[in-house]
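Undergrad: structural data only, the sequence is not supplied:
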């Protein structure tokens, strides 16, 4: 496969996953803002912060839902916004149109201009519907790939890109909790803390998985962190995503004559996650773990680009 084709497929998958994850992040922010608490709260700024967009709003004023809708949903100049991600995913897909099935292309192309007709006020009124639409478009694309795409190198790069972005956004969603509770350490373990942690589960469609793994007991922060990081069966966990990345990199290694630096990075991460005890990450410091893991995902993305000659 041409390196340019591989790059387009890899980033197409990342942008689709990023659009969906940003929609989930906004939904999580909404859940947290409706909880009772202090007048001056930072839930929306924490959402901006974990997407790397904190600098777009001056630090002296609070961040509103309108700001989030404008910057993370509609702004096509912000590479982290949903509209920008969907435009870029379609552009990548158009560049490799012959590598996609008809259903995959239709999932990318259908109604892709929908957000262009919205201003901030209207988007806020229709926000739940718009966020669900984004999630549905991403699910439709993945379903089309699952049922129709050849299991060739294109599929490997598609799955690697999607899994890498998903792992990164799971980590970022976990970090929202750190930024929200940091100024209010007195509420850790309280009722609002409990509902914020369950908001993380709902944002990742993990509430039912949590009940299956841990039974009908109470929700505890360390169990939630373990589920979303260490559980190798939950498809949005970091461990599961790196397992998928490793599997598809092995297929590429068979086709291209041996392991490359990204194979070693993935093996290192998987080994570290297997060695972790229950509750250990939370006890040692979730924020510190997340920041280290995010630096590894960034490095892995660069290593994949270098190993398979992107750009």
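TA: Good, I have the coordinates. From a predicted model like this one, the values you see are computed outputs, not experimental measurements.
Undergrad: from here on, just use CA atoms for contacts and neighbour counts.
TA: Will do.
Undergrad: now do the buried residues in stretch 129-139.
TA: By 16 or more other Cα atoms under 10 Å, the buried positions in stretch 129-139 come out as 130, 131, 134, 135, 137, 138, 139.
Undergrad: okay, now the one to match up with it:
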């Protein structure tokens, strides 16, 4: 497969997954904001979370000032075309990448992406009140529909492999950042740990990655930070866990197995093994924030090795956007 084609497929998948993940975070943040909380700065603290998860807090502050309010944050992250981390931008770039490789994807895949983009542009540019949840559900449903159509119509060849690489790299990055933000940013003080606010925040975290039912099925107990971290980091049977995502990335790179991809396979295998053989007690002894920060750095290195080995060469005079800043240099 041509590296340019692989590049477009990889980024198409990342942007579709990114749009869904962003909708998940905004949906849970909105639901949590409806709960009573009398603590000072509760709303601003809550709405800073999606800004930090998407890596666009600085851009938001430059445009709206320092106060994070529900209406402005939702507008900025959901539908702002000038925000490279918005749902709008992610779906636009997914369509642009899909259009560039129409011959490498099926007609059904293109129809889903194109129809999603056209429908998005027919929506109201403002979101508020009872229109928020239906919009977030729509984004998630369109992502699920695209994923199902892809698996049901595309050949099991390198095109699917690069789509899978983009999907699971993006998913691992998102899960790590959600967990890190919860642990490092959301709680304003240690007094909140174990309280009602803490319980709802951990529940919101699980809902944002569709893991609340899985948690109850596996642990059958009250929500505790260590078990949530174990579920989202080390459980290979949890679809959005770091371990599950690296399982897919590692196995997909083994299938591609190009002569230039040795370093990418080494990075993926090493990261996969560190998850497979680790214990949650060791992670907490090291510090969850420190562990996740290191993981995000290693995911970034892995993504760069994949780009170097398999994807299109980029203009070296143009500084590439970091993975966490969400924009792609074409």
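TA: That came in fine, so what should we check first? Because the structure is a prediction, the values reported are computed rather than measured.
Undergrad: can you calculate the TM-score here?
TA: After superposition, the two chains reach a TM-score (TM-score structural alignment, normalised by the length of structure 1) of 0.93; 308 aligned residues with a Cα RMSD of 1.8 Å.
Undergrad: ok, back up a step: format the buried residues of stretch 129-139 of structure 1 as JSON lines; extra columns: secondary structure.
TA: What follows is the buried residues of stretch 129-139 of structure 1, written out as JSON lines (DSSP: H, G, I helix; E, B strand; the rest coil):
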{"residue": "130", "secondary structure": "helix"}
{"residue": "131", "secondary structure": "helix"}
{"residue": "134", "secondary structure": "helix"}
{"residue": "135", "secondary structure": "helix"}
{"residue": "137", "secondary structure": "helix"}
{"residue": "138", "secondary structure": "helix"}
{"residue": "139", "secondary structure": "helix"}
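Undergrad: please, where are all the helices along the stretch 101-250 of structure 2?
TA: Assigned by DSSP state H, counting those that start in this stretch, the stretch 101-250 of structure 2 shows helices spanning 107-122, 132-153, 158-181, 196-208, 212-219, 225-233, 242-256.
Undergrad: give me the angle between the shortest one and helix 225-233.
TA: Counting by axes from the mean of the first three to the mean of the last three Cα atoms, to 10 degrees, helix 212-219 of structure 2 lies at 110 degrees to helix 225-233.
Undergrad: same check on the longest one?
TA: Orientation of helix 158-181 of structure 2 against helix 225-233 (the same axes, to 10 degrees) gives an angle of 170 degrees.
Undergrad: quick one on the thing from earlier: let me have the helices of the stretch 101-250 of structure 2 in CSV, extended by distance to residue 293 of structure 2.
TA: Conversion of the helices of the stretch 101-250 of structure 2 to CSV gives the following (distance: least, Cα to Cα, whole Å):
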stretch, distance to residue 293 of structure 2
helix 107-122, 33
helix 132-153, 27
helix 158-181, 8
helix 196-208, 18
helix 212-219, 24
helix 225-233, 13
helix 242-256, 13
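Undergrad: deepest-packed of the ones you listed, please.
TA: Comparing those by mean neighbour count (mean count of other Cα atoms under 10 Å), helix 158-181 comes out on top with a mean of 23.
Undergrad: what is the corresponding segment of structure 1 for that helix?
TA: Across structure 1, the stretch matching helix 158-181 of structure 2 (TM-score structural alignment) is residues 153-176.
Undergrad: average offset of that stretch relative to structure 2?
TA: Stretch 153-176 of structure 1 differs from its equivalent in structure 2 by a mean of 0.7 Å after superposition (mean Cα distance after the TM-score superposition for structure 1).
Undergrad: swap in stretch 130-139 of structure 1?
TA: Looks like 0.4 Å for stretch 130-139 of structure 1 (mean Cα distance after the TM-score superposition for structure 1).
Undergrad: now the angle from whichever strand or helix holds residue 30 of structure 1 to helix 153-181?
TA: Using DSSP states H and E, residue 30 of structure 1 sits within helix 3-33. Note on geometry: by the same axes, to 10 degrees, helix 3-33 of structure 1 and helix 153-181 are set 30 degrees apart in direction.
Undergrad: where does the next helix or strand after helix 3-33 of structure 1 end up in structure 2?
TA: Later in the chain than helix 3-33 of structure 1, the nearest helix or strand by DSSP H and E is helix 43-50. Under TM-score structural alignment, helix 43-50 of structure 1 corresponds to residues 46-53 of structure 2.
Undergrad: check the mean deviation of the matching stretch from structure 1.
TA: Counting by mean Cα distance after the TM-score superposition for structure 1, stretch 46-53 of structure 2 comes out at 1.3 Å.
Undergrad: show residues contacting that stretch.
TA: Stretch 46-53 of structure 2 has contacts (Cα atoms under 8 Å, 6 or more residues apart in numbering) with 22, 25-26, 29, 33, 57, 60, 68-70, 73, 77, 174, 177-178, 181-182, 185-186.
Undergrad: show the buried residues in these.
TA: Buried by 16+ other Cα under 10 Å: 22, 25-26, 29, 33, 57, 60, 68, 70, 73, 77, 174, 177-178, 181-182, 186, out of these.
Undergrad: before I go, just wanted to say thanks for your time.
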